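Peer 1: Below are the sequence and a predicted model for it; my questions follow.
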Amino acid sequence: MLLFVLLYLWVIFQRCFELWVARKNEAWMKAKGGVEHGSEHYPWMVVLHTAFLLSLLFEAYLNDFALFTGWPILLILFLGAQGLRAWTLTSLGRFWNLKVITLPGETIIQKGPYRWLKHPNYLVVMAEILLLPLMFQAYVTAVVFTIVNACMLFFIRIPIEERALEVYDRVEPREK
């Protein structure tokens, strides 16, 4: 149970930190003329992530916080995803946000994990939503929220981002 509490609190702390950073970045971008895109879906993403955390807590509790036999491997993958999250946030700097906001006149960032992946933060989120429940045998949570999150990302969020980024005809030079 201790591992569950530590990881659960870590994820909650991380989400709160991300909200704080995102609000600062949003204010900075909007002060410079930033434009928000597809804001209608954002509350649904908040609901999805909140429901995921509650479902994870409930199902893990029902399973007495029992660990999956291969939990060390899942933990290593989870920690690797956290490293990718940090790299993603630092690569985007002030342009990182929970909302889709573009800043006219800027270039598309192509450094860090963005050299190889278009949406690395979504890979992190998908990994978390799958790995955490599996680690604690919360299989219903893993299946349901992996599917719901994938639908949200692939049918709503990523298309909104792609349309928002179409206005950019310039990309930052790739790192060597």
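Peer 2: Everything's here; your move.
Peer 1: going forward, measure contacts and count neighbours with C-alpha atoms only.
Peer 2: Noted.
Peer 1: mind checking how far M152 is from T69?
Peer 2: As judged by Cα to Cα, to the nearest Å, M152 and T69 stand 30 Å apart.
Peer 1: Now do the helices in the protein.
Peer 2: 2-31, 42-62, 71-92, 120-135, 139-152, 158-165 (DSSP state H).
Peer 1: higher neighbour count, M152 and T69?
Peer 2: M152 (16 against 11; other Cα atoms under 10 Å).
Peer 1: middle-most residue in this structure, spatially?
Peer 2: The chain has V125 as the residue nearest its centroid, 4.0 Å off, counting by Cα atoms, centre = their mean.
Peer 1: hold the first one in mind and look at this next one:
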Amino acid sequence: MSSEALYTLLVVAVGLERVAELVVSQRHAAWAFAHGGVESGRGHYPVMVLVHTGLLVGCVVEVQVADRAFVPVLGWSMLALVVLAQAVRWWCIAVLGRQWNTRVIVVPGMDLVRAGPYRFLPHPNYVAVAVEGVALPLVHDAWVTAVVFTVANAAVLATRIRVENRALQAAAP
């Protein structure tokens, strides 16, 4: 099997991981709304979904269209970062439990989680997303996708973090 085919399988696997996140997110959203959860920042969510979908599509298209090579030292080190980013993301999901969501839904009166990776950073999941957004494309030298995603993601995260911080502050006990 060619390196391009293996890379496409990796990107598909990351896409399937995103689908699993959405399933978990929908369950958590239902729980949050049943417990008085309030959603904030609906306007940026479709843009965030578009940017993340663009990452996956861009990875595959750039490798195919621009005939990007697999550079072993770069590819293997970036694959390690992709795996690490996935581990951090699922650590965040596990630590936040029902409070984790792909949307900004906050149940008023709940304490902020300060365990796990949240002991070290206020938004560790977004660090994992940023790392993955650079590393996944660079597994197969799709550097244009890495740059475009990084810029677009920074713009989305600027809004997302501001919305999330306001929502958490308003709902604090």
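Peer 2: Yes, it's here. None of the values given here were measured: they were computed from a predicted structure.
Peer 1: Look up how far N63 of structure 1 lies from the residue nearest to the centre of structure 1.
Peer 2: Applying Cα to Cα to V125 of structure 1 and N63 of structure 1 gives a distance of 23 Å.
Peer 1: Please apply the same query to A27 of structure 1.
Peer 2: For A27 of structure 1 relative to N63 of structure 1 (Cα to Cα), the value is 42 Å.
Peer 1: And L55 of structure 2, how close does it get to V147 of structure 2?
Peer 2: 10 Å.
Peer 1: Compare those two (neighbour count), which wins?
Peer 2: The neighbour comparison of L55 of structure 2 against V147 (other Cα under 10 Å) goes to L55, with 26 against 14.
Peer 1: Now the more buried one: closest residue in space that isn't a chain neighbour?
Peer 2: F149 (6.1 Å; Cα to Cα, 6 or more residues apart in numbering).
Peer 1: With G116 of structure 2 instead?
Peer 2: V95 (6.2 Å).
Peer 1: residues in contact with the residue in structure 1 sticking out farthest from the centre?
Peer 2: What lies farthest from the middle of structure 1 is D64; by Cα atoms, centre = their mean that is 27.3 Å. Listed by Cα atoms under 8 Å, 6 or more residues apart in numbering, the contact set of D64 of structure 1 reads M1.
Peer 1: Can you find the partner of Q14 of structure 1 in structure 2?
Peer 2: Correspondence of Q14 of structure 1 to structure 2, assessed by TM-score structural alignment: E17.
Peer 1: residues in contact with that match?
Peer 2: Per Cα under 8 Å, 6+ apart, neighbours of E17 of structure 2: none.
Peer 1: now M126 of structure 1
Peer 2: So M126 of structure 1 contacts 146, 149-150 (Cα under 8 Å, 6+ apart).
Peer 1: What of L165 of structure 1?
Peer 2: With Cα under 8 Å, 6+ apart, L165 of structure 1 has these contacts: 102, 108.
Peer 1: M152 of structure 1 now?
Peer 2: M45.
Peer 1: Quick check: the gap between it and G93 of structure 1.
Peer 2: In terms of Cα to Cα, M152 of structure 1 sits 25 Å off from G93 of structure 1.
Peer 1: What of E36 of structure 1?
Peer 2: Distance from E36 of structure 1 to G93 of structure 1, by Cα to Cα: 17 Å.
Peer 1: likewise V124 of structure 1?
Peer 2: From V124 of structure 1 over to G93 of structure 1 (counting by Cα to Cα), the distance is 17 Å.
Peer 1: For the two, indicate the residue with more neighbours.
Peer 2: Taking other Cα under 10 Å, V124 of structure 1 and G93 do not tie; V124 has more neighbours (21 against 13).
Peer 1: Now for the aligned residue in structure 2 for the more buried one: which residues touch it?
Peer 2: Taking TM-score structural alignment, V124 of structure 1 has A128 as its aligned residue in structure 2. Contacts for A128 of structure 2 (Cα under 8 Å, 6+ apart) come out as 85-86, 88-89.
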